[in-house]
Structures are given as C-alpha cells and as structure tokens.
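could you look at this predicted model? Sequence included:
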Amino acid sequence: MSRILVTGATGNVGRHVVTRLAEAGLRVRALVRDPARARLPEGVEVVRGDLTAPETLAPALDDVEIVFLVWPGFAAKTAQPVIDLIAAHARRIVYLSAHVSDTDEPVTFHQELERSIRHSGLNWTFLRPGGFAANTLGWADQIREGVVRWPYGRASRALIHERDIAAVAVHVLTSAGHGGAAYALSGPERLTQAEQVAVIGEVIGREVRWEDQPPQEARERLLAAWGDATFVDGALAAWSTFVDTPEEVTDTVEKLLGRPALTFRQWAEDHETDFR
C-alpha cells in the first residue's frame, strides 16, 4: 500500500490515528506545522505543511494513496484548492466532519467541505461525530476550583471518546467497502452537562458543583476565548437545543469495531490527570 497521509496529526484524534497506523506497520506520513514539536511514534514520516497554505502541500502528497483530513478551524477560504490538490495526487479521502445533516440550514463549513469532496472525483468517506468528550477539558480550571459555571446544565449529549473516533478512522482507512459512506458517530449513552461534571468529580475524588450561567454572560466569555461570533452563537444554540432534544446515540462505533463505544466515565478516567 502507498502512504497514508494524516493531517491534524498532533491533535486529539490525529495523534491516535497516526499511532495506530504505525503500530500496524503501515506507511504513515504525518503533516504538521512544526516537526520539531510533533513527538510522534518512531518510524512515522513527519513532514512540514499547512492546510491553510496549499503551496506547502505538494511534497507531503507525493506517493500518497489515502488522506485522512482534519480541517484546522472553520475557515473555508483555502479548502477548495486543498481538495483539488489532494484529488490530483490521492485516490481516497476520509474526512473528519461533524454531526450534520445534508439538509441543515444555514449551511455549515463542514457541509461546504463535504460538497467539495463529493465533487472532487475522490473515493470519499465522511466521519460525522457529535460532541467530543475532550471538549469538557475546557472546564478543567473550574473543576479544580470545585464549581463549573456554564450555560444549559440540562443539555443532554452523547459525547464520544477521541480514541473511538481514531479507531473508526483507522478501520475505514485500512479496509474496503466504505466509499460513499457518511458515518454518524457518538458515545454509548447520554449525560447532561451537569452529569458530566459530576462524573469527572467522582473520577478525581472531589465534589464538583454545577451552576447554570446566563447564556449572554457565557457568550461574552466565549467570544473572548474563541473570537468567532458565528461559532459562539451556533454553539450556544446547539446546547440550548439539547435541553429538549437530546443528542442522538448511534451504534455505528460498535457496528464498525465489533465492541461497544467507550463511555464518558472511561474517557474521564483516561484524562484524570488533566483535571487535577
């Protein structure tokens, strides 16, 4: 098999994808912005490149058959040139998208990129996870203080462990029969945001309280942290929706991997030191 190129190779999901492919003895190339800081497994070919600068990508795509694409941020400006470049070199693409519907309005960045990929001529597969369990790391400082103030404590989510996303990605990258598939991925259970905080507290052996924060107050804080009003407003709207319409639980992970998806408690145990 020719090389598999993994973008986002030092991120929460990409790092696990690279490691699993390397452990399987496959030829994996990792695209990173700074090779000196990558700290990836021995034997992985690490190359410098930036998806927001398409002119840096041609060397990374040499002799590449399959690309695992994780797009940085939410700006679509350079996406089409990158997809065109990938299509000129590779045969298959597995895109880490998001839990979206083909008919959602307004159209999201992930929908735009999926449409570009569909028309690229590449054999494609989309992974569409819902909420990432790793996003709760944003509460770490508050958890250490014993109180999490955040909006919509009753928002119910089926958060997925990044290791499950990576395991599905590796399965799809290394097996046939996934062309044209869009896999909705989730964890195996729903927990409200307040329940997620309680689970983390139990894992670290410390009582942690939840306090509902007014959405407008949260919006100001998130704007300062994220800097993108559209993304902030979209996140707040989604959390609000999950109060009355909980996030969907799917069995896709179990069907593809032959084992149950990892629970949120298992994720918290894996990340216990991040909250201490």
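That came through fine. Numbers count the residues shown, from 1 in each chain.

every contact and neighbour count from this point should use C-alpha atoms.
Noted.

hmm, residue 248 is touching residue 160, no?
No. In this structure, residue 248 is not within contact of residue 160 by Cα atoms under 8 Å, at 11.4 Å.

which one of those two is surrounded by more residues?
Shown here are residue 248 and residue 160; by other Cα atoms under 10 Å, residue 160 has more neighbours (26 against 19).

quick one: contacts for that one?
By Cα atoms under 8 Å, 6 or more residues apart in numbering, the contact list for residue 160 reads 129-133, 185-188, 261-264.

who touches the strand or helix carrying residue 232?
In the assignment (DSSP states H and E), residue 232 maps to helix 229-244. For helix 229-244, the surrounding residues in contact (Cα under 8 Å, 6+ apart) are 151, 152, 154, 155, 156, 157, 215, 219, 222, 223, 226.

could you check it and say which residues are buried?
232, 236, 239, 240, 242, 243 (16 or more other Cα atoms under 10 Å).

what's the first helix or strand after it?
Defined by DSSP H and E, the subsequent element after helix 229-244 is helix 252-257.

buried set for the helix or strand just after that following helix?
Per DSSP H and E, helix 252-257 leads on to helix 264-270 as the next helix or strand towards the C-terminus. Neighbour-count burial for helix 264-270 flags 264, 265, 267, 268, 269 (criterion: 16+ other Cα under 10 Å).

how about stretch 112-128?
Under the neighbour-count criterion of 16+ other Cα under 10 Å, stretch 112-128 has 113, 114, 117, 120, 122, 123, 124, 125, 126, 127, 128 buried.

again with stretch 253-262
Going by neighbour count (16+ other Cα under 10 Å), the buried part of stretch 253-262 is 253, 254, 261, 262.

same question for stretch 11-20.
Those would be 12, 13, 14, 15, 16, 17, 18, 19, 20, for stretch 11-20 by 16+ other Cα under 10 Å.

let's bring in a second model and compare:
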Amino acid sequence: MMRVLIVGAGGFIGRHLAARLAGEGLQVVAAGRDPKALSRLLPGVEIVSCDLARDGAGDWAERLRGIDAVVNCAGIIGAGADYAGVHQRGAIALFDGARAAGVGRVIQISALGADETGTTPYHRSKRAADDHLARLGADGTGMGWAVLRPSLVLGRGGASAALFAALAALPVTPRLGSGHWQVQPIHVDDLVAILVHLLRAPKALCARLDVVGPQAMSTDELTAEMRRWLGLGLGPEMERAPVLPIPRWLLALVTRAGIGPASPESLTMLAAGNTAPLAPLVEATGITPRPVGQILALHPSTEADLAMSQLTPIAPVMRWLLALVWLAGGLVSLGLAPAGSTDAILARLGLEGAAAVGALWAGSLADIAVGLAILAKRRGASLAGVVLMGGYTAILSAIAPELWTDPFGPLVKNLAVLGLSLAVHALEMRRG
C-alpha cells in the first residue's frame, strides 16, 4: 500500500488531497507546523511536525522513512511572508531529504507564472524550488517528480473562492482594475484528481505542467459566476447589478495597507493574467477539468456560504470598530474626560486620592492594551475584552444600578459591544 507524505496538509489543497487519499485507502502522513490543528482537521490521519522555514535535509530523515511519495502543498502569500525560507530553502531541503531517503516520487505544487516570466518574490521562490527538483530528478537516481503550476484553485475553504464570493456578495459589485484581467480557474476536486492520477501512474511524469481549467474568463465573469452560485442573480438580473470600478492604483493601496484578503503579489498575478493552454495537461494526464459553472453546480451553495461571503468584506471593519471602542475608552478616561467626572463612581468603590488615580490608570491602560491587541490580531484579544467589560459591568451594576435606565444607555450599549466582540472572536477562530 502506497504511503504518501503531504507537506502543508493543513492548507486548502493539502486537506482536500489528504481526505481523498485516505478515502481511497492509501496511508497518509500529514506534515505541518501545528500538529494539534492538523489532528483536528484530519482525524485519524498520522501526523508529523515540520517547519519548512527552519528544517534542513537532515531533519527529514526520520519523517521520510518508509514513505513512497511526497506531495509538497505548502505555500504562503501576503505581506512579510518568508518566501525564500518556505518556498525555496524549505522545499529544497525537503526534496534533498526525499532523495536521500529513497522516496520514489515527489510532486511539487507550484504556481502558474513560476517561470522565466515571473517577477514577484512569490513566483521567483517557487521557481527556484521547481528548478532544484527538476535537477534532482535528472541526476540518474531514479526519483520521479512532477511540478504542477495551477491557476486560481476554487472550492470551499480556498482563498480565491472566498475572495470572489465576497466580491459577488456585495450590494455593489466591484470591478477589479479594467474588469478584463484573465484567469483560468480549476476546481480543487479536479486538481486533486490530477494529483491522485500522478501518484498512481505506473511511470512518473518527470515534467512541469500548467494546471488550468477549460475556460479562460475575466475577473468580471468569475465574479458573476460566483454571484450566480450564491443565488444572488440570474440572467438579466446580473446585467442590472450595479458595478463599482476600482482602479488598480486604489487596489494597490488597499493591499499594501493589509486590508482585505488580497495581497500585493496576488494583485500583480491577476493584473498580469493567469492563463495557459489546456492541451498539455489533458495529454499528460488524460483528465479534462470541468468548467467552473458546471462543477460549482455540483456543490450548491448554502445559507452558510452566503453568510460567510457577506461577512468577509466587513470583517476587517468589525475588528477596527471594536478596537476603536477600547482605544477610545482608555484614551478618553485618561485625557479627554472632564476633570472629576469619574471621581463619584470611584468614590462609591471607596477609592479616593492616589488609589482612585491608580485605578483609573490601570483600567484605562487595560482598555488600550485590549484595543491594540485586537488591531494586532492577537488570538483571544476580543474575548479578553469581553472578560474586562464583564468586570466593569458587574461593578457598575452593583454600585450604580441606575445606569441601566440612563437615557444614554452606558450599560445597555455593552450588550452591543458584547455581540460585536463575539463575532470578531468567531472570525478570528476561522482564520486559525
């Protein structure tokens, strides 16, 4: 029975591949930086810990013992990402370790554009690892290899599907740049089918393949396809959907600020075009990927899909608003509130003079710390705010219950902040 190690098994493609291989009875070993998270995502699958950014070829010796094939699905994209460490040095160490361990077949998930035309650090790091794997496969050791370079990969849980579904769910449909940037998306089910075929094939491919769907389409067309999938418009209704053009310079500004799911690299990829001929893929594998509309129809959207698509664009806004509540509360108490406005409340607690000043500063600094932690996306920051707010509410309810009936609702409004805090926490947990 084939034993397959999947590196980056906690990612979008890795999870789908691991589930498919395990369902077909192959022995799957899932490798990633967070073994506990992998165990939750892939119950019943053997888990090993790894860190491509740090591990060398020697670190892979024990992990690769008894492994027949390796699939490297690890990939990162975004501001500050360690492309050289993860995509290049880490992948090269993995490939060297696989050759030393006598692994029979290695498949690398690269990216469309990771060739001589690639200009982004993302593409260059991927290509460096691709080139190294190709050289190893040509040195006479007998290790089979393949490099797959997908276009956009769609499917539940994928960043590309989430981005375009979020655009489609907005009341006004954004037009990215000219609206004519070309993509050639493939569904994750078809990509996984290609991977399974290459793993099971009697003879290794030993080649690089651009992995694309059968239909090149503009970003406008893909957004419309996702809108139809979400049930937000069909036929003439789609034509009447209001469109908001967003010029590239504004998109670049937004991505540099880290707002939204896109990154400067992904924007560059979209603007450059993301298409390739389909025939070489079909000739090499015998598999013809299905059109986006057809395969989306096989996975009908649910209320949860629509709700998540509508939440995604406003999630950063919710986080900023919640942080603003805490920062404003701390800063106003320290420097902007009228002198003596908090003295009466603190006096009810028996705090006066230096003790009152100390309590005021402690509470204000705690508020500011929670606000900064939320802005920094620290896990659990919003729940820490809930605990702090609960403490404030309990104290004020005990010493000044009349605040519950105050016309300005200083305590009643805490209920709205509680709801916002729980929503932000839920979205934080979704990221992890």
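Yep, that arrived. If you're wondering where the values come from, they're calculated on a predicted model, not measured in any experiment.

need the buried residues of stretch 11-20 of structure 1 in a markdown table (columns: secondary structure and distance to residue 193 of structure 1).
Below are the buried residues of stretch 11-20 of structure 1 laid out as a markdown table (DSSP: H, G, I helix; E, B strand; the rest coil; distance: Cα to Cα, whole Å):
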| residue | secondary structure | distance to residue 193 of structure 1 |
| --- | --- | --- |
| 12 | coil | 21 |
| 13 | coil | 22 |
| 14 | helix | 26 |
| 15 | helix | 26 |
| 16 | helix | 26 |
| 17 | helix | 28 |
| 18 | helix | 31 |
| 19 | helix | 31 |
| 20 | helix | 31 |
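
quickly note the distance from residue 101 of structure 2 to residue 199 of structure 2.
From residue 101 of structure 2 over to residue 199 of structure 2 the distance is 18 Å, taken as Cα to Cα, to the nearest Å.

neighbour count: these two, which is higher?
residue 199 (25 against 19).

among the contacts of helix 229-244 of structure 1, which are located in strands?
Residues from the contacts of helix 229-244 of structure 1 lying in strands, with DSSP state E as the criterion: 156, 157.

which part of structure 1 matches the longest helix seen in structure 2?
Criterion DSSP state H: the longest helix present in structure 2 is helix 354-375. On structure 1, no counterpart of helix 354-375 of structure 2 exists by TM-score structural alignment.

that older thread, now do the shared contacts for residue 248 and residue 160 of structure 1.
Common contacts of residue 248 of structure 1 and residue 160 (Cα under 8 Å, 6+ apart): residue 186.

roughly how far apart are residue 211 of structure 1 and residue 149 of structure 1?
Separation of residue 211 of structure 1 from residue 149 of structure 1 (Cα to Cα): 5 Å.

neighbour count winner among those two?
Using other Cα under 10 Å, the more surrounded residue of residue 211 of structure 1 and residue 149 is residue 149, with 17 against 13.

quick one: residues contacting the more buried one.
By Cα under 8 Å, 6+ apart, the residues touching residue 149 of structure 1 are 142, 210, 211, 212, 213.

take those and write them to a markdown table, including distance to residue 54 of structure 1 and secondary structure.
Putting the contacts of residue 149 of structure 1 into a markdown table (distance: Cα to Cα, whole Å; DSSP: H, G, I helix; E, B strand; the rest coil) gives the following:
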| residue | distance to residue 54 of structure 1 | secondary structure |
| --- | --- | --- |
| 142 | 39 | helix |
| 210 | 44 | strand |
| 211 | 45 | strand |
| 212 | 43 | strand |
| 213 | 41 | coil |
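
just the buried ones from those?
Buried members of those, scored by 16+ other Cα under 10 Å, are 142, 210.

thinking again about what came up before, list the helices and strands the helix or strand following the longest helix of structure 2 packs on?
As assigned by DSSP H and E, the chain's next helix or strand after helix 354-375 of structure 2 is helix 381-399. Judged by 3 or more Cα pairs under 8 Å, 6 or more residues apart in numbering; DSSP states H and E, helix 381-399 of structure 2 is in contact with helix 354-375, helix 413-431.

residue 94 of structure 2 is nearest to which of the ones you listed?
Between residue 94 of structure 2 and these, the tightest spacing by Cα to Cα is seen for helix 413-431, at 26.6 Å.

in that closest one, what's buried?
414, 417, 418, 420, 421, 423, 424, 425, 427, 428.

next one: stretch 261-270 of structure 1 to chain centre, how far?
Counting by Cα atoms, centre = their mean, to the nearest Å, stretch 261-270 of structure 1 is centred 16 Å from the centre of its parent chain.

actually stretch 150-167 of structure 1, not the one I wrote
Relative to the centre of its chain, stretch 150-167 of structure 1 is centred 11 Å away, using Cα atoms, centre = their mean.

can you give me the buried ones in that stretch?
Across stretch 150-167 of structure 1, burial judged by 16+ other Cα under 10 Å covers 150-167.

what packs against the longest helix of structure 2?
Counting contacts by 3+ Cα pairs under 8 Å, 6+ apart, helix 354-375 of structure 2 is packed against helix 315-331, helix 343-348, helix 381-399.

next one: the most centrally placed residue in structure 2 relative to residue 171 of structure 2, how far apart?
Nearest residue to the geometric centre of structure 2 (Cα atoms, centre = their mean): residue 159, 5.4 Å. As judged by Cα to Cα, residue 159 of structure 2 and residue 171 of structure 2 stand 21 Å apart.

one more: residue 7 of structure 2?
According to Cα to Cα, residue 7 of structure 2 stands 39 Å off from residue 171 of structure 2.

and the two? Which one has more around it.
Applying other Cα under 10 Å to residue 7 of structure 2 and residue 171 shows that residue 7 carries more neighbours, namely 27 against 12.

from one end of stretch 104-114 of structure 1 to the other, what's the distance?
Start-to-end span of stretch 104-114 of structure 1 (Cα to Cα) is 13 Å.

do stretch 260-275 of structure 2 as well
With Cα to Cα as the measure, what separates the two termini of stretch 260-275 of structure 2 is 24 Å.

list the contacts of the residue of structure 1 positioned farthest from its centre.
Largest separation from the mean C-alpha position in structure 1: residue 207, at 29.0 Å (Cα atoms, centre = their mean). Counting by Cα under 8 Å, 6+ apart, residue 207 of structure 1 touches 146, 198, 201.

let's see that with 10 Å instead.
143, 144, 145, 146, 147, 197, 198, 199, 200, 201 (Cα atoms under 10 Å, 6 or more residues apart in numbering).

can you lay out these as TSV showing distance to residue 85 of structure 1 and secondary structure?
Output for those, formatted as TSV (distance: Cα to Cα, whole Å; three-state DSSP):
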residue	distance to residue 85 of structure 1	secondary structure
143	44	helix
144	45	helix
145	48	helix
146	49	coil
147	48	strand
197	43	helix
198	46	helix
199	44	helix
200	43	helix
201	46	helix
